[in-house]
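Colleague: kindly generate the corresponding structure for this input.
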Amino acid sequence: MAEQPGALVIEDSADVRRMLCELLRMAGFDVSEAATGAQGLDLVGKVRPDLVTLDLMLPDMDGIEVCRRLRSMTTAYVIMLTGRAEETDRLIGLEVGADDYMTKPFSPRELRARVAAMFRRPRTAEQPGTDGKPKIITFGDLVIDEESREVHLAGRPVALTRTEFDLLVALASNPRRVWERETLTRRIWHTDWPGNDHAIDVHIANLRRKLGDDARSSRWVRTVHGVGYRFGGQ
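Modeller: Prediction:
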């Protein structure tokens, strides 16, 4: 029997927190909850969640800072939830490691659909090779282990979020293919959600930075102007 996934709800509004906990329990999660950022960070090490929903406006600390600290502690999927609709807030959230971002008020049905899409991704990425052995993608000094979801560059581990890892696998698995942004969105999130126009660009920028690429010399992830992205390591 598969182990029940864990979720952590970090939300200061008691009503919203109650709704999120009920929604995630109905989706099959073992749910823990916190009303402040400090409580949430303390719980992460204890419950080791697979998913975190994070309110951006917390009473004790900014949600952006909570997300930044979360990323040093866990590879869990992080969905930011906030009443602030400014694009800048959304992009900063993605830059510090959030996997997705929803603006309040949000549809519980849509949130559940997004969570379900996220948890379909690891099963796709961890398929073994045709010989039954775990698939390892190697290009020069870049090694991508799909089973352990680990990446090494020149012998050193590269700490990627789940979304960054899935993007890298998509690109490296089809090194000659040019990916349109819309196609990558469908591949990574299994949907055509509106408002994600810049999400792929932000995650790609984070991936490039961690792989040592820069805007003028992208060794691993290259931009095809007017189209999208392709892998550059072949």
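Colleague: C-alpha from now on. contacts and neighbour counts both.
Modeller: Will do.
Colleague: which strands and helices lie in contact with the longest helix belonging to the chain?
Modeller: The longest helix of the chain (DSSP state H) is helix 108-125. Here helix 108-125 touches helix 14-26, helix 162-173, helix 181-189, going by 3 or more Cα pairs under 8 Å, 6 or more residues apart in numbering; DSSP states H and E.
Colleague: got the angle between the last one and helix 162-173?
Modeller: Translated: helix 181-189. Angle, helix 181-189 to helix 162-173, by axes from the mean of the first three to the mean of the last three Cα atoms, to 10 degrees: 120 degrees.
Colleague: hmm, back to that, now the longest helix of the chain, how far from the centre of its chain.
Modeller: Helix 108-125 sits 11 Å away from the centroid of its parent chain (Cα atoms, centre = their mean, to the nearest Å).
Colleague: give the next helix or strand downstream of it.
Modeller: Following helix 108-125 in sequence order, the next helix or strand is strand 136-139 (DSSP states H and E).
Colleague: for comparison, sequence B:
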Amino acid sequence: MAHTAILIIDDDTQICELLTDIFDEHGYHTFVAQNATEALSILQSNSDIALILLDLILPDINGLVLLQQLRAIKNLPIIMLSGLDSESDIVVGLEMGADDYIAKPFYPRVVVARVKAAIRRSQPLPFSTEYQSTGFLFNKWFLDVENHKLFSPQKHEVVLTQGEYTLLYALVLNAQKMLSRQKLLELTHSENFEIFDRTIDVLIMRLRKKIEPNPKNPTFIQTVRGTGYLFNSMVEKI
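Modeller: Predicted coordinates for the structure are as follows:
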């Protein structure tokens, strides 16, 4: 049986070696590319790649441009690797569909945990007509808090990134309450995931596209002008 494979795209040899070693210890196979040409070639010729780690600074192309090219080939989870001083690139990357980001320098164990979570989220679970997990119901949507998954009223899974899930959980848990951006930052910050002030608005936009009948006129996640956001729905815990 083939091992789950990860494509690491980074021109820093030391980082590639570190990540290769740590993923090997956890049973993953890795492919390494140090530029865009290598990355595209590897992705097109290896069907067992389950996730991509993408450095935003590459020698031959802007990482955000490569992000779009990778997305056009395969719909895989993509986690950006970024320096702490590149908040604007992170925001743009999230807007363009990256699933997550990891700031450099990073702890190897945190990278492994984030990769495992992203791969797990990308693999749909069989779902019966009865809810088997604990979570929250709102307007026939179900937020599964055990598996960090969201299901539509038609019982279809709607894939969420870690940032989207964390934010939606905070909103649902505080339904009918106005939450400022600062409060949302406090509720969504954790050891494994940092959200900048500007990414709150990006993640709100992405959640609206996934759950709102009309994202431009939202029913669930409403903007309280000059203040923050309100999750406007009755929520039932089950």
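Colleague: I'd like the TM-score for the two structures, please.
Modeller: The pair, once superposed, lands on a TM-score of 0.66 when counted by TM-score structural alignment, normalised by the length of the first structure; 218 aligned residues with a Cα RMSD of 4.4 Å.
Colleague: out of the helices and strands packed on helix 108-125 of the first structure, which is closest to Met80 of the first structure?
Modeller: Set against Met80 of the first structure and scored by Cα to Cα, those come closest in helix 14-26, at 12.5 Å.
Colleague: same for the closest one, what does it pack against?
Modeller: Against helix 14-26 of the first structure (3+ Cα pairs under 8 Å, 6+ apart) you get strand 6-10, strand 30-34, helix 108-125.
Colleague: of all the ones you listed, which one is nearest Arg68 of the first structure?
Modeller: Taking those one by one with Cα to Cα, strand 6-10 is closest: 14.2 Å.
Colleague: before we move on, back to that, how about the longest helix of the first structure, which residues are buried there?
Modeller: Neighbour counts over helix 108-125 of the first structure (16 or more other Cα atoms under 10 Å) mark 111-112, 114-115, 117-118, 121-122, 125 as buried.
Colleague: ok so, going back, distance to Phe231 of the first structure added to the helices and strands packed on helix 14-26 of the first structure, as CSV?
Modeller: Below are these laid out as CSV (distance: least, Cα to Cα, whole Å):
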stretch, distance to Phe231 of the first structure
strand 6-10, 33
strand 30-34, 38
helix 108-125, 17
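Colleague: wait, which of these is closest to Val52 of the first structure?
Modeller: strand 6-10 (4.8 Å).
Colleague: report the distance from the closest one to the chain centre.
Modeller: For strand 6-10 of the first structure, the distance to the chain centre is 15 Å (Cα atoms, centre = their mean).
Colleague: that strand to helix 14-26, inter-axis angle?
Modeller: Using the same axes, to 10 degrees: strand 6-10 of the first structure against helix 14-26 is 170 degrees.
Colleague: for Leu51 of the first structure, which of the helices and strands packed on helix 14-26 of the first structure is the nearest?
Modeller: strand 6-10 (4.6 Å).
Colleague: list the contacts of that closest one.
Modeller: Residues outside strand 6-10 of the first structure that contact it (Cα atoms under 8 Å, 6 or more residues apart in numbering): 17, 20-21, 24, 29-37, 40, 44, 47-55.
Colleague: mean per-residue distance, it versus the second structure.
Modeller: Superposed on the second structure, strand 6-10 of the first structure shows a mean distance of 1.3 Å to its aligned residues (mean Cα distance after the TM-score superposition for the first structure).
Colleague: could you check the angle that strand makes with strand 30-34?
Modeller: 20 degrees.
Colleague: surely Val143 of the first structure forms part of a strand?
Modeller: Yes - according to DSSP: H, G, I helix; E, B strand; the rest coil, Val143 of the first structure belongs to a strand.
Colleague: I'd say it and Leu153 touch.
Modeller: Yes - with contact defined as Cα atoms under 8 Å, Val143 of the first structure counts as touching Leu153 (6.4 Å).
Colleague: hmm, back to that, pick the most buried one from the helices and strands packed on helix 108-125 of the first structure.
Modeller: Ranked by mean neighbour count under mean count of other Cα atoms under 10 Å, those are led by helix 162-173, which reaches a mean of 21.
Colleague: can you list contacts of that helix?
Modeller: Counting by Cα under 8 Å, 6+ apart, 75-77, 99, 121, 125, 137, 144, 146, 149, 177, 179, 184, 187-188, 203-204, 206-207, 221, 230-231, 233 sit against helix 162-173 of the first structure.
Colleague: what do you get for stretch 217-232 of the second structure?
Modeller: Taking Cα under 8 Å, 6+ apart as the rule, stretch 217-232 of the second structure contacts 171-172, 174-181, 204, 208, 212-213, 233.
Colleague: if we go to 6 Å?
Modeller: Residues outside stretch 217-232 of the second structure that contact it (Cα atoms under 6 Å, 6 or more residues apart in numbering) are 171, 175-181, 212.
Colleague: repeat that for stretch 204-215 of the first structure.
Modeller: By Cα under 6 Å, 6+ apart, stretch 204-215 of the first structure touches 164, 219.
Colleague: please redo it, this time with the cut-off set to 10 Å
Modeller: Stretch 204-215 of the first structure has contacts (Cα atoms under 10 Å, 6 or more residues apart in numbering) with 94-97, 142, 151-153, 158-161, 163-165, 167-168, 198-203, 218-223, 229.
Colleague: buried subset of these, written for PyMOL?
Modeller: To isolate the buried ones among the contacts of stretch 204-215 of the first structure in PyMOL, judged by 16+ other Cα under 10 Å, type:
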select buried, resi 94+95+96+97+142+151+152+153+158+159+160+161+163+164+165+167+168+199+200+201+202+203+218+219+220+221+222+223+229
